[in-house]
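Student: Okay, predicted coordinates and the sequence, questions at the end:
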Amino acid sequence: MKLMRIGAPGQERPAILHEDGTRRDLSSVVEDITGAALTAAGLWRIGEVDPLSLPVLDPEARVGPCIGRVGKIMCIGLNYADHAAEAGMDLPEEPILFMKATSAICGPNDPLIIPKGSTATDWEVELGVVIGKTARYVDEAEAMEHVAGYCLVNDVSERDFQQKRSGQWVKGKSADSFGPLGPWMVTRDEIADPQALPMWLEVDGHRYQDGSTATMVFGVAHLVSYLSQFMTLEPGDVIFTGTPPGVGMGQKPDPVYLRPGQTLRLGIEGLGEQCQTTVPWDAV
């Protein structure tokens, strides 16, 4: 199943994307696409409904973030071997963890806001893993049972805030609009192998990132298990699993960063595409 949220910010309605391309209103089935709907019981309830029996939503309506009321966003740094090489850094012996504020979440096609004082806003196409079952001290062999599905995410980053302003990476990761989710969440059963998904990102038509989840250092099962050793993962939590090479920071001979008026397009096979236009902080 492909689950979506459709409508203006704060007024999104839960929806399922039918195979004919129509967005069908799930409001009569679930309140929203949040933790409760993402459990095994919640997904079973949605799966029992004939989408053709549901009302069709306006095809021109805004697509919201595919998950509502996210509890936490956990992110993994330097999780692609080729990206670590691009950054000139050694591969980590264990996953590098940081968090992104949930206030950064936005729709997949919402404006990307360049923060006040930013000179180094960057892009990162990533696979998002959505938790569907509480995970606490989970073995890797059982980890995938705790995954509800997957979505496309853009881990937008301000590199100067991240690297030159002292302390944790989170301050360079959490500005408004720095966490587009969607357009939809695909349930786990529809992705045969999350470690074999082509992914790409373009800025103004130029392809900067063209990679695959196959080059992850730590795969999805390992990440779910690893995170669960340090914190409880709950239904509706999202893991940003890292990015392949081609970020602006890694361009040679000089880094390339975003400026207002540019257009980003990005996608992962089976998980749809996003399109964002950059705007200055004082234009919204």
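Tutor: Good, I have the coordinates. Numbers count the residues shown, from 1 in each chain.
Student: Going by C-alpha atoms from here, please, whenever you check contacts or count neighbours.
Tutor: Will do.
Student: Check the gap between the nearest residue to N154 once chain neighbours are set aside and I6 for me.
Tutor: Leaving aside its sequence neighbours, N154 sits nearest to V125 (Cα to Cα, 6 or more residues apart in numbering; 4.8 Å). Distance from V125 to I6, counting by Cα to Cα, to the nearest Å: 22 Å.
Student: try H83
Tutor: On the measure of Cα to Cα, H83 and I6 end up 34 Å apart.
Student: More neighbours: the two, which one.
Tutor: I6 (26 against 23; other Cα atoms under 10 Å).
Student: Go ahead and confirm that one touches R24.
Tutor: No - if you go by Cα atoms under 8 Å, I6 and R24 don't touch, sitting 9.7 Å apart.
Student: burial of G47, as a residue count?
Tutor: Neighbours of G47 using other Cα under 10 Å come to 12.
Student: From what I see, A15 and M185 are in contact.
Tutor: No - using Cα under 8 Å, A15 is not in contact with M185; the gap is 10.7 Å.
Student: Need the overlap of contacts for the two.
Tutor: Listed as contacting both A15 and M185 by Cα atoms under 8 Å, 6 or more residues apart in numbering are 3-4.
Student: take the one below as the second:
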Amino acid sequence: MARRRKTSPAEDLMDIVAMLPWWAGVALAAVSYLVLHRMAGQEVVAAVKPGEMGTMVTQTLWKTLATFGQYLLPLICVAGAGMSAWRRRERRKLITNVGQSKAANVLDVMSWREFEMLVGEAFRLQGYQVVETGGGGADGGVDLVLSKRTEKFFVQCKQWKAYKVGVEVVRELYGVMAAKGAAGGFVVTSGRFTEEATRFARGRNLKLIDGPLLHGLIRQAQNAKGQTPERETDQPPTPATVDATLTPECPTCAKPMVKRIANRGANAGSEFWGCTAYPACRGTRQID
């Protein structure tokens, strides 16, 4: 995914504030104004001895910075708070639109940024605390960091419309998980995963969530929590428990699916997802 390059420290600070709740940004603006306003109002002690010249220059410099900073820094914090509030509203709107949509391509028509916001809000609905890292850096491309108490989970988002997510992406995230001591991880895509990627993730605390699974996860979370992302549960879902609780949608008709056992053929005796509308619909999905 392409990432916007920061062009100034002010933008970096604004983005950091935007990761916080909007009210935290407003509080930072108020505190920074009070502190800097007090510094700007302090008198500079005139130098009467040669050795005091350096102290006077330092005081003058801090006073000048505080004079301009008492307006600039709060303005940046307020802008970050506004961005945080706007993102919150957009995330809720995305969740509602996707949860209510019956369109099969609802995830494909959004931008990578909207997809990342959607995934983050989906995990908030599951009781996680979510930090958007922006990915593409030294963290190995991790887009979201989930936390609950002492456990940490990494999420990599791939809003790919035409290509399947390969095993290289899954291996990369698994390596970052091991290096940084994460309890688990998720790779989320609007498309599909290759068979090699699915085989690699099997048996590891690493969950692959494709478009239909994500759609079902959002609907299930909304039904379970009444669309109250702030509410937390005692037992947050992990990559292992998501598999046990998530009912995917049929890739053909978007109806719920159930687990079935193949009676004949090369996969006889194996479980698979079958459409609840069978035999009218013969859509199937593999169980990871």
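Tutor: In hand now; what should we look at? Not measured: the values here are computed from a predicted model.
Student: Overlay the chains and give the TM-score.
Tutor: Once superposed, chain against chain, the TM-score is 0.24 (TM-score structural alignment, normalised by the length of structure 1); 121 aligned residues with a Cα RMSD of 6.5 Å.
Student: Next secondary structure element downstream of the longest helix seen in structure 2?
Tutor: Longest helix in structure 2 by number of residues, with DSSP state H as the criterion: helix 53-100. Downstream of helix 53-100 of structure 2, the next assigned helix or strand under DSSP states H and E is helix 112-125.
Student: What are the buried residues along that following helix?
Tutor: For helix 112-125 of structure 2, the neighbour count (16 or more other Cα atoms under 10 Å) marks 112, 114-125 as buried.
Student: Same question for stretch 196-216 of structure 2.
Tutor: Going by 16+ other Cα under 10 Å, stretch 196-216 of structure 2 has these buried residues: 197-198, 201, 205-216.
Student: Please tabulate the buried residues of helix 112-125 of structure 2 in TSV, including the columns distance to L65 of structure 2.
Tutor: Listed next are those as TSV, based on distance: Cα to Cα, whole Å:
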residue	distance to L65 of structure 2
W112	39
E114	38
F115	40
E116	37
M117	36
L118	40
V119	41
G120	38
E121	39
A122	42
F123	41
R124	39
L125	43
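Student: out of those, who's nearest M83 of structure 2?
Tutor: Distance to M83 of structure 2, by Cα to Cα, is smallest for M117 among these, at 13.1 Å.
Student: shouldn't the closest one be in contact with R89?
Tutor: No - using Cα under 8 Å, M117 of structure 2 is not in contact with R89; the gap is 10.6 Å.
Student: Give me the angle between the longest strand anywhere in structure 2 and helix 112-125.
Tutor: Taking DSSP state E as the criterion, structure 2 has its longest strand at strand 151-158. Relative orientation of strand 151-158 of structure 2 versus helix 112-125 (axes from the mean of the first three to the mean of the last three Cα atoms, to 10 degrees): 150 degrees.
Student: Now do the buried residues in the following helix or strand past strand 151-158 of structure 2.
Tutor: Proceeding N to C from strand 151-158 of structure 2, the next assigned helix or strand is helix 167-180, under DSSP H and E. Neighbour counts over helix 167-180 of structure 2 (16+ other Cα under 10 Å) mark 167, 170, 173-174, 176-177 as buried.
Student: Dump those into JSON lines; add distance to G69 of structure 2 as well.
Tutor: Converted to JSON lines, those look like this (distance: Cα to Cα, whole Å):
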{"residue": "V167", "distance to G69 of structure 2": "49"}
{"residue": "V170", "distance to G69 of structure 2": "45"}
{"residue": "L173", "distance to G69 of structure 2": "41"}
{"residue": "Y174", "distance to G69 of structure 2": "43"}
{"residue": "V176", "distance to G69 of structure 2": "39"}
{"residue": "M177", "distance to G69 of structure 2": "40"}
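Student: Go through those residues and name the one nearest K152 of structure 2.
Tutor: So of the buried residues of helix 167-180 of structure 2, ranked by how close each gets to K152 of structure 2 (Cα to Cα), first place is M177, at 9.3 Å.
Student: SS state for F200 of structure 2?
Tutor: helix (DSSP: H, G, I helix; E, B strand; the rest coil).
Student: need the contact list for it.
Tutor: Here F200 of structure 2 is in contact with 167, 170-171 (Cα under 8 Å, 6+ apart).
Student: Please tell me how far it sits from L217 of structure 2.
Tutor: Counting by Cα to Cα - F200 of structure 2 and L217 of structure 2 are separated by 22 Å.
Student: Same question for the closest residue to K2 of structure 1 other than its chain neighbours, what's its three-state structure.
Tutor: Nearest non-adjacent residue to K2 of structure 1, counting by Cα to Cα, 6+ apart: V186, 4.6 Å away. At V186 of structure 1 the chain is in strand, as set by three-state DSSP.
Student: Tell me how many other residues crowd V186 of structure 1.
Tutor: The burial count for V186 of structure 1: 25, using other Cα under 10 Å.
Student: Please apply the same query to K164 of structure 1.
Tutor: 10.
Student: Give me the distance between it and A87 of structure 1.
Tutor: 15 Å.
Student: doesn't V238 make contact with G128 of structure 1?
Tutor: Yes - applying Cα under 8 Å as the test, G128 of structure 1 and V238 come out as touching, 6.4 Å apart.
Student: Can you tell me which of the contacts of F200 of structure 2 is nearest W23 of structure 2?
Tutor: Out of the contacts of F200 of structure 2, the member with the shortest distance to W23 of structure 2 (by Cα to Cα) is V170, at 36.5 Å.
Student: May I ask which helix or strand encompasses Y226 of structure 1?
Tutor: Per DSSP H and E: helix 220-228 holds Y226 of structure 1.
Student: tell me what that helix is packed against?
Tutor: With contacts defined as 3 or more Cα pairs under 8 Å, 6 or more residues apart in numbering; DSSP states H and E, helix 220-228 of structure 1 has no helix or strand neighbours.
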